[in-house]
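Enquirer: below is the sequence, then the predicted model.
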Amino acid sequence: MFTGIVEEVGTVLQLQRRGQDAVLTIQARQVLEGTRPGDSIAVNGVCLTVIDLGPARFSVDLSQETLARSTLGRLLRGAPVNLERALAVGGRLGGHFVQGHVDGTGVVQRVTGAGRGKVIRIQAPAEVLRYIVHKGFIAVDGMSLTAVDPDGGGFQVAFIPHTLAHSVAQFYRPGTRVNLEADILAKYAERLLAGQETEDLAAKMLT
């Protein structure tokens, strides 16, 4: 479990394809503190397991599912990535509950200056948009953000200067592809309501 608060921007050192899978190696420092093989680190919002550690690097496996559902398979050497260690018990929940289970990818459509910050419009697939509400949570490349003005094609998010300076959002341009994870609470609510509708229908059929 993560909070969507980026701890560090790492740098891709290597992406090695191994059949249908891959191994991703990233240069980093802060997120390596206290990290051991088997621990979880979110890379651009994708929860991954550390399989190897070095003095200033770590490696993770990328499964076929991860490569198909996220942007990680497109990463090139030198690319910046958002990094966050899993939430420690007793830690501050500065964002929202982020699982690191990407629902799909979106595309940056527009980047607009807003004072010292930026407002970014993101095109998103229907399977993600169904869970987005005005001023609700959305994780974009692992960043906990507030979605505004959702419509049938996408939504907008605002970035303050601090977030821009400490995340990959500073590199967003029209056409940039991003990882998206909808709020898990919306998914649970949908499932519970669907179950209630099924129970109500069964009750009507018995009466």
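Expert: Cool, the structure landed. Numbers count the residues shown, from 1 in each chain.
Enquirer: all contacts plus neighbour counts: C-alpha atoms, from now on.
Expert: Will do.
Enquirer: quick one: residues contacting residue 88.
Expert: If you count contacts by C-alpha atoms under 8 Å, 6 or more residues apart in numbering, residue 88 has none.
Enquirer: repeat for residue 45
Expert: Applying C-alpha under 8 Å, 6+ apart, the residues contacting residue 45 are 4, 82-83, 100-102, 139-143, 179-181.
Enquirer: could you pull out the helices for this protein?
Expert: Assigned by DSSP state H, the helices in the chain fall at 64-69, 126-129, 161-165, 184-206.
Enquirer: list the buried residues of the shortest one.
Expert: Going by neighbour count (16 or more other C-alpha atoms under 10 Å), the buried part of helix 126-129 is 128-129.
Enquirer: residues in contact with it?
Expert: Helix 126-129 is contacted from outside by 103-104, 150, 152-154, 180-182, using C-alpha under 8 Å, 6+ apart.
Enquirer: below is an additional structure, to be compared with the one above:
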Amino acid sequence: MFTGLIEHLGTVSHIDVDSAGATLIISDSAAILDDCHIGDSIAVNGCCLTATEFDKAEKGGWFKVWLANETLERSDLGERVVGDQLNLERAMGIHARFGGHFVQGHVDTTATIVERTPDGDSIRLKFQLPEPTPTRPSLLRYLISKGFVAIDGASLTLTEVNDSDRTFGVMLIQHTQEKITLGKKQLGAKVNIEVDMVSKYLEKSVTAALEGEGAEGGLGIRTMVEKIVEEVLVKKGLAK
């Protein structure tokens, strides 16, 4: 579990791709390796990955991660090249202040930067989600203005959501621009998107209640309402 508060920017120093996935070595990472152990989870551009090897001193500190094909398909990590910077965050500690939102590090999809507009010292960015498919439905129902979204692992507040053109926007203040990779990305660049998991659980719970999944007697709210309406209509002689 993560907070979406990026701790450090690491640099891709090695990539090895084969049919089963890819290996990344991320250097300049000493700042987050002081308490690192083999098997620890580190969010890399918003993807929860496992540190399989690390060295705190060589190359300014580096660690190695493995990317399964599922991760490559869901995220932009398969498009990274040597020299690219990546957002890094260690798993949340129980002693830490919780300043972002609950981020799992499970990227849902990618989005594309379609607008980049200066606003004083800040930058307004607009993103477009891909067309929904039967296997990957639209994520727009989980996005609301002033709600949370994780973009490349960074917890950000949504400033606008437009369902008709599948877009949403955020604003980056100057401090944030300097601390995460998003401030340097240009039009057409892809970003990793993870929507708020709380909204997913809420949707599933409400759907289950409406449809009667797990309900006593198998009656959901929808069925119960229909029965009550039918009984009232029968009593009033408006239905048989």
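Expert: Looks like it arrived, so ask away. Keep in mind that what you see is a predicted model, and the values were worked out from it rather than measured.
Enquirer: ok so, going back, so which of the helices of structure 1 is nearest residue 54 of structure 1?
Expert: Proximity to residue 54 of structure 1 (C-alpha to C-alpha) singles out helix 64-69 among the helices of structure 1, at 23.5 Å.
Enquirer: how close does that closest one sit to structure 2?
Expert: With mean C-alpha distance after the TM-score superposition for structure 1, helix 64-69 of structure 1 departs from structure 2 by a mean of 0.5 Å once superposed.
Enquirer: where does that helix end up in structure 2?
Expert: Using TM-score structural alignment, helix 64-69 of structure 1 lines up with residues 69-74 of structure 2.
Enquirer: distance of the closest residue to residue 30 of structure 1 other than its chain neighbours from residue 122 of structure 1?
Expert: Closest residue in space to residue 30 of structure 1, ignoring its immediate chain neighbours: residue 8 at 6.6 Å, by C-alpha to C-alpha, 6 or more residues apart in numbering. Using C-alpha to C-alpha, to the nearest Å, residue 8 of structure 1 is found at 23 Å from residue 122 of structure 1.
Enquirer: more neighbours, these two?
Expert: More neighbours surround residue 122 than the other of residue 8 of structure 1 and residue 122, with 27 against 19 (other C-alpha atoms under 10 Å).
Enquirer: can you find the partner of that one in structure 2?
Expert: Residue 122 of structure 1 maps onto residue 127 in structure 2, with residues paired by TM-score structural alignment.
Enquirer: what sits closest to its match if chain neighbours are left out?
Expert: In space, residue 127 of structure 2 is closest to residue 113, 4.5 Å off (C-alpha to C-alpha, 6+ apart).
Enquirer: counterpart of the one you found over in structure 1?
Expert: By TM-score structural alignment, residue 113 of structure 2 lines up with residue 108 in structure 1.
Enquirer: hmm, its match is touching residue 178, no?
Expert: Yes - shown here, residue 108 of structure 1 and residue 178 form a contact pair, counting by C-alpha atoms under 8 Å, at 7.4 Å.
Enquirer: neighbour count winner among the two?
Expert: The neighbour comparison of residue 108 of structure 1 against residue 178 (other C-alpha under 10 Å) goes to residue 178, with 24 against 20.
Enquirer: which residues in structure 2 form strands?
Expert: 8-18, 21-27, 41-44, 47-55, 62-68, 85-90, 109-119, 122-128, 148-151, 154-162, 167-172, 190-195 (DSSP state E).
Enquirer: how about TSV for those, with distance to residue 77 of structure 2 added?
Expert: Putting these into TSV (distance: least, C-alpha to C-alpha, whole Å) gives the following:
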stretch	distance to residue 77 of structure 2
strand 8-18	10
strand 21-27	9
strand 41-44	9
strand 47-55	9
strand 62-68	8
strand 85-90	9
strand 109-119	10
strand 122-128	18
strand 148-151	13
strand 154-162	15
strand 167-172	22
strand 190-195	9
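Enquirer: nearest to residue 233 of structure 2, out of those strands?
Expert: Each of the strands of structure 2 has some distance to residue 233 of structure 2 by C-alpha to C-alpha; the shortest is strand 154-162, at 40.8 Å.
Enquirer: what stretch of structure 1 does the closest one fall on?
Expert: Alignment note (TM-score structural alignment): strand 154-162 of structure 2 is matched to residues 143-151 of structure 1.
Enquirer: how near is the closest residue to residue 180 of structure 1 other than its chain neighbours to residue 39 of structure 1?
Expert: Nearest residue to residue 180 of structure 1 in three dimensions, chain neighbours excluded: residue 140, at 4.9 Å (C-alpha to C-alpha, 6+ apart). Noted for residue 140 of structure 1: a distance of 22 Å to residue 39 of structure 1, by C-alpha to C-alpha.
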